[in-house]
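K.L.:
Below are the sequence and a predicted model for it; my questions follow.
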Amino acid sequence: MASLRAFQTEIEQIHAKSAAESKLAPATLDKKVKAKDAPDVPKAKETPQELAHEDDEDLAGVQALLLGDETSHRKVTDLIAAVVTRRRGECLVRLGLHPPHELLYTSSGLLPEPSVEDSKTWTGERLTEEQLKTAISVLAGLMDGIGAKVTRLFEHATRATCLIRIPPPTVESTPEVRCAVVGNVDSGKSTTLGVLTRGALDDGRGRARVGLFRHKHEIETGRTSSVGMETTLYGLTSGAPSCVFLMVGANAAGLIGMSKEHLAISLALSVPVVVCITKIDMTPANVLAETIKHVVKVLKSPGCRKTPVFVQSVETAAEVSQTFVNKRLCPIFQLSNVTGQGLDQIRTFLNLLPSSEDEKRFVKEQALEYSVTEVWSVPYTGVVVNGIINSGSITAGDAVLIGPDSVGGWINTTVKSIHRKRAPVPSAEAGQSVSFALKKMKKGVVRKGMVVITKTETPPKAVRKFEGQVLILYHNTTLQRNYQAMLHCGNIRQTVRLVDMDAAQGVLRTGDRATVIFEFIQRPEYLKPGMKLLFREGSTKGLGVVTNLL
């Protein structure tokens, strides 16, 4: 039986290799340099983790400089300006003694000042209350000179974590963080989203979620109907979320119903998970304790291997937002949308999450590739598509190709206008979620799963058959040739047939791994080697990666 963790690692390696090959493909001969003639250049720190660690080291000396003279203050300005530029307009500055993460993540609130003996494991330099006030005042004045704002995240007499952020000039230029919200029915998904997006608490009878209703029957029944298993899968594969918020009702006594399915799919797709336990104001203490116990047990199980961190202070929320992805942590928030308990922590966490645009899978230097995830027909405008730019950039008025159609062809069109965050923008680039208005297109021609690419004489070929490596996560009997399932791969959602497999005896069972040839049932699609795929049919689930186009 293959290991899920080992298979996920191999998927990431295949994806990285395919991405590297696609970067080298358009390189011209005059740009190539022979290895023997190339000078020795030290390897640059490219990963966000390495850059963040380097920035933290640079900012470690800011505290002493803030308490120095004017020359020191100029050094602070130059240093923070450089870091803010690298970090898309924001960074965190820590002043005073700060507890180690091991202690902070197991605390039940804001930790007091340590003794001299205990402070040996803490980071930073001890400050008096007056020194801290002086440092924050000087920092605010210096940052005001470069157009940045300083926000103190939590109140403590002798330590502080300050968020330094340059306000974006317009709403549409604000960096975006894409998060998926999943959970069982009646777990508080719509109410929590309503409270976080509207800013007003719930009245205990569903007032906060009314603003999310889009259909008449939703208003009549009080339930949002746009959330289902297929919708969840499509959102996780096509929406490129940075993390998944798993909503668990405190009165549900643990992970029940679809919550386990959503958690399993998120883990299979290697998307970081954040747990929100809702309705704590109306749940008896013994039931809440049982729910927490069950959630922790599932997170620590061999299938998850996550370290649960209960976020009960803003300080913990600030630190865990920067580290939970790399250290396999699972933050757990306990919320009440009626009393507001826990909302400050989750708002701070969301505010400090790194931008989804910074992820390495989005490459600005390559040709345009835009995945279509929604299609509308807007009066007096025409066909409007929504999606994410996977690579390249686009400007209003550019001629593009959209496809593939039902026979694998590509259609010429022009991008009339671009909207981002409901505001018109002249251009957009890789990693951003935007909408295009397309010129002279009919809605029946455009569908979810299409891509928009740069206009070229030799467009890529759409395929009906492809090869992939798969791991069967669950199947109650055996998988054989000609088995059909629903495939989710990026923005593609279509039924496929298993044409061939290299499995012994021609069958696959739970835990088996094999190279499989898939065939689309309805129409050809645009695929690239390295794309992750997930297929399911009933309770059957399989994870894989595209390795070859046939």
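P.N.:
All right, it came through fine. Residues are numbered from 1 along each chain as shown.

K.L.:
can we go C-alpha only for contacts and neighbour counts from here?
P.N.:
Will do.

K.L.:
Report the secondary structure state of residue 440.
P.N.:
At residue 440 the chain is in coil, as set by DSSP: H, G, I helix; E, B strand; the rest coil.

K.L.:
Burial check on it, number of neighbours?
P.N.:
Residue 440 has 13 neighbouring residues, counting by other C-alpha atoms under 10 Å.

K.L.:
With residue 489 instead?
P.N.:
When neighbours are counted by other C-alpha under 10 Å, residue 489 registers 23.

K.L.:
Repeat that for the one 4 residues further on.
P.N.:
Residue 493: 20 surrounding residues under other C-alpha under 10 Å.

K.L.:
did I read that right, it in a strand?
P.N.:
Yes: the assignment for residue 493 is a strand, going by three-state DSSP.

K.L.:
for comparison:
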Amino acid sequence: MSGDRALLRTALARGEQEGGSVEFKERLTRELHLASGRRESLAAQLRHRVLSGDGEAMYVVGVTDGGGIAGISQEAFSETMDVLSLLAEEAGAHIEDVETWGTEDGGLVGVATIVDGGTLEVADDHLIVGTAGHVDHGKSTLVGSLVTGTPDDGEGGLRSYLDVQPHEIERGLSADLSYGVYGFDEEGPLRVDNPDRKSDRAAIVEEADRVVSFVDTVGHEPWLSTTIRGLVGQKLDYGLLTVAADDGPTTTTREHLGVLLATELPTIVAITKADLVSAARVDEVEREVERLLRNADRSPLPVSRHGVEAAIDEIGDSVVPIVRTSAVSREGLPALDTLFERLPKTARADGDFELYVDRSYKVAGVGAVASGTVKSGTVDVGDQLQLGPFHDGSYREVEVRSIEMHYHRVDHAEAGRIVGIALKGVREADVERGMALLAEDADPEPVRAFEAEVMVLNHPTRIHTGYEPVVHLETISEAARFDPHGGQLLPGDRGTTTVRFKFKPYHVQEGQRFVFREGRSKGVGTVTDLLD
């Protein structure tokens, strides 16, 4: 809920006027206000308010016709927003923002800002890039300079745009996934003045022919599981691994590169902080990166020697471009712009709608919101979906109230979109990371155990029956028991094992790839068969 009531006071002070942009409503219901005749009249009224406000109107909800604070229940407020959204759509407008406040008796009062223009039709060309790299190797700063087009101050000032928690900003360490966005039109890059300002990010999504979203992951070892979640759980097109020129590849660099390559994600390596060291040192680090890639059976392609065109043509399962960069001097950033503008989208998926929940939160007046990347299919406002599995293995029917993409409301989303979906029919407390949103006619079976082909990347000894790592599959992060066929697996081994989740079932499918880890022990696998 909003703390500052200035917007509410302003709207109440203006009051309802014949030619004004403010409208008071205690509540709206589907049964009464969407009935034939009434709906057209209310849509015309809304259109009049928007035009009177030069393209913007304010609807104050939970108040009497005279502006007295009445307050309505959470359920009534949610239904009112649903109805208001439909009326706005019919009037050629959309709800841009909603602020709410609590009343003394536990009710809600709110102000919905409605602006001219229908809901956004987003560009089909949407690239999603996952960043990785050691702590303080400049991931967030590099992304900040790309999306704003401005040089860093040399102190990592741009990083604060992507750090989402106060303690992250204070310490200069990212501890959760964060997101950045910029785009391209026929004239070149479209950037944001302030990535913190949601209207800036929404404008990029609205205006760009190609949208590039960055899933900025975590470089500090204690949060390696969060990085794995960002790289495995999002529907990424490319990976961007940063290696600082003043530090060179580290153990974390090798771990992150292992995850990127094990998940078969086309990857670019950015050597960052080139402004801090000599040209000879940059050459040395580039050679270290080349050796690291060759040891992983990949062919390095330094862009400084072979050019951007070669990188665009050759990037893939076996070729990894290397770009020298500096967020301070912006060296190498035009090359990254060219890559992100012209690289083909790789994460395409047809079929029924499917999304794995990465985050869930509650929005006052809206209810439960599940966010994540659409894995396949499409979804529209008003669709009926299935959510689950819950702890007992059941799936629950839910309805899509609204869809938001980078702070802009949309009516439709398809595979590859990072979206927040407001759900009707479930409490936010019941929505958990790792759950799946599926099409209404899907026939899902909860999975507690499966067979898998695995490769052990590193382990101090051998893996025996009963080994219990954490399995990262899509957005699932769950402890599981391994029972290798043959009784054991050695470091570097490939083999077959039964994997059984310890605490609850999940939505798992044959062919899905996963990462497992326990301490510094790590491996990758592919689901081969589902077990009862």
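P.N.:
Here it is on my side, so go on. Note that the structure is predicted; figures quoted are calculated from it, not measured.

K.L.:
Residue 200 of structure 1 contacts residue 208, doesn't it?
P.N.:
Yes: counting by C-alpha atoms under 8 Å, residue 208 is a contact partner of residue 200 of structure 1 at 7.1 Å.

K.L.:
which of those two has more neighbours?
P.N.:
residue 208 (24 against 14).

K.L.:
Can you tell me the SS state at that one?
P.N.:
Assigned by three-state DSSP, the conformation of residue 208 of structure 1 is coil.

K.L.:
who's in contact with it?
P.N.:
190, 191, 192, 194, 195, 198, 200, 201, 202 (C-alpha atoms under 8 Å, 6 or more residues apart in numbering).

K.L.:
tell me the helices in the stretch 101-250 of structure 1, going along the chain?
P.N.:
Along the stretch 101-250 of structure 1, counting by DSSP state H, counting those that start in this stretch, helices occupy 101-104, 129-145, 189-198, 216-221, 229-238.

K.L.:
what does the third one contact?
P.N.:
Which is helix 189-198 of structure 1. Taking C-alpha under 8 Å, 6+ apart as the rule, helix 189-198 of structure 1 contacts 181-183, 201-202, 206-212, 224, 247, 337, 347.

K.L.:
Looking for the alignment partner of residue 229 of structure 2 in structure 1.
P.N.:
Residue 229 of structure 2 maps onto residue 234 in structure 1, with residues paired by TM-score structural alignment.

K.L.:
do the same with residue 150 of structure 2
P.N.:
Match for residue 150 of structure 2 (TM-score structural alignment): residue 200.

K.L.:
now that match: how far from residue 246 of structure 1?
P.N.:
22 Å (C-alpha to C-alpha, to the nearest Å).

K.L.:
With residue 280 of structure 1 instead?
P.N.:
For residue 280 of structure 1, the distance to residue 246 of structure 1 - C-alpha to C-alpha - is 15 Å.

K.L.:
related to what we said a few turns ago, is it possible to get the helices of the stretch 101-250 of structure 1 out as JSON lines so that each row also shows mean neighbour count?
P.N.:
Shown next, in JSON lines, are these (neighbours: other C-alpha atoms under 10 Å):
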{"stretch": "helix 101-104", "mean neighbour count": "14"}
{"stretch": "helix 129-145", "mean neighbour count": "16"}
{"stretch": "helix 189-198", "mean neighbour count": "20"}
{"stretch": "helix 216-221", "mean neighbour count": "12"}
{"stretch": "helix 229-238", "mean neighbour count": "18"}
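
K.L.:
Any chance of those helices in a markdown table with distance to residue 470 of structure 1 as columns?
P.N.:
As requested, those are exported to a markdown table (distance: least, C-alpha to C-alpha, whole Å):
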| stretch | distance to residue 470 of structure 1 |
| --- | --- |
| helix 101-104 | 37 |
| helix 129-145 | 51 |
| helix 189-198 | 32 |
| helix 216-221 | 39 |
| helix 229-238 | 16 |
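
K.L.:
ok, so what distance separates residue 102 of structure 1 from residue 309 of structure 1?
P.N.:
Distance, residue 102 of structure 1 to residue 309 of structure 1, by C-alpha to C-alpha: 10 Å.

K.L.:
of all the helices of the stretch 101-250 of structure 1, which lies closest to residue 333 of structure 1?
P.N.:
Checking those against residue 333 of structure 1 by C-alpha to C-alpha gives helix 189-198 as the closest, at 12.0 Å.

K.L.:
What's residue 206 of structure 2 aligned with over in structure 1?
P.N.:
By TM-score structural alignment, residue 206 of structure 2 lines up with nothing in structure 1.

K.L.:
Can I take it that residue 206 of structure 2 is in a strand?
P.N.:
No: Residue 206 of structure 2 is assigned helix when assessed by three-state DSSP, not a strand.

K.L.:
And the helices in the stretch 201-350 of structure 2?
P.N.:
Using DSSP H, counting those that start in this stretch, helices in the stretch 201-350 of structure 2 cover 224-232, 251-262, 279-295, 303-306, 308-314, 333-342.

K.L.:
distance from the last one to structure 1 after superposition?
P.N.:
So that's helix 333-342 of structure 2. For helix 333-342 of structure 2, the mean deviation from structure 1 after alignment is 1.0 Å (mean C-alpha distance after the TM-score superposition for structure 1).

K.L.:
Can you point out the buried residues in that helix?
P.N.:
Buried positions in helix 333-342 of structure 2, judged by neighbour count with 16 or more other C-alpha atoms under 10 Å: 333, 335, 336, 337, 338, 339, 340, 341.

K.L.:
what's the answer for the fourth one, then?
P.N.:
Using 16+ other C-alpha under 10 Å as the burial criterion, the residues of helix 303-306 of structure 2 that qualify are residue 303.

K.L.:
With the longest one instead?
P.N.:
Burial within helix 279-295 of structure 2, assessed by neighbour count using 16+ other C-alpha under 10 Å, is assigned to 281, 282, 285, 286, 289, 290, 292, 293.

K.L.:
any idea how far the residue mapped onto the second one from structure 1 lies from residue 436 of structure 1?
P.N.:
For residue 282 of structure 2, the aligned position in structure 1 is residue 288, judged by TM-score structural alignment. Summarising the geometry, the distance separating residue 288 of structure 1 from residue 436 of structure 1, computed by C-alpha to C-alpha, is 46 Å.

K.L.:
Same check on residue 175 of structure 1?
P.N.:
The gap separating residue 175 of structure 1 from residue 436 of structure 1 is 19 Å, by C-alpha to C-alpha.

K.L.:
returning to what we had before: neighbour count winner among residue 280 and residue 246 of structure 1?
P.N.:
Neighbours per residue (other C-alpha under 10 Å) separate residue 280 of structure 1 from residue 246, with residue 246 holding more: 24 against 21.
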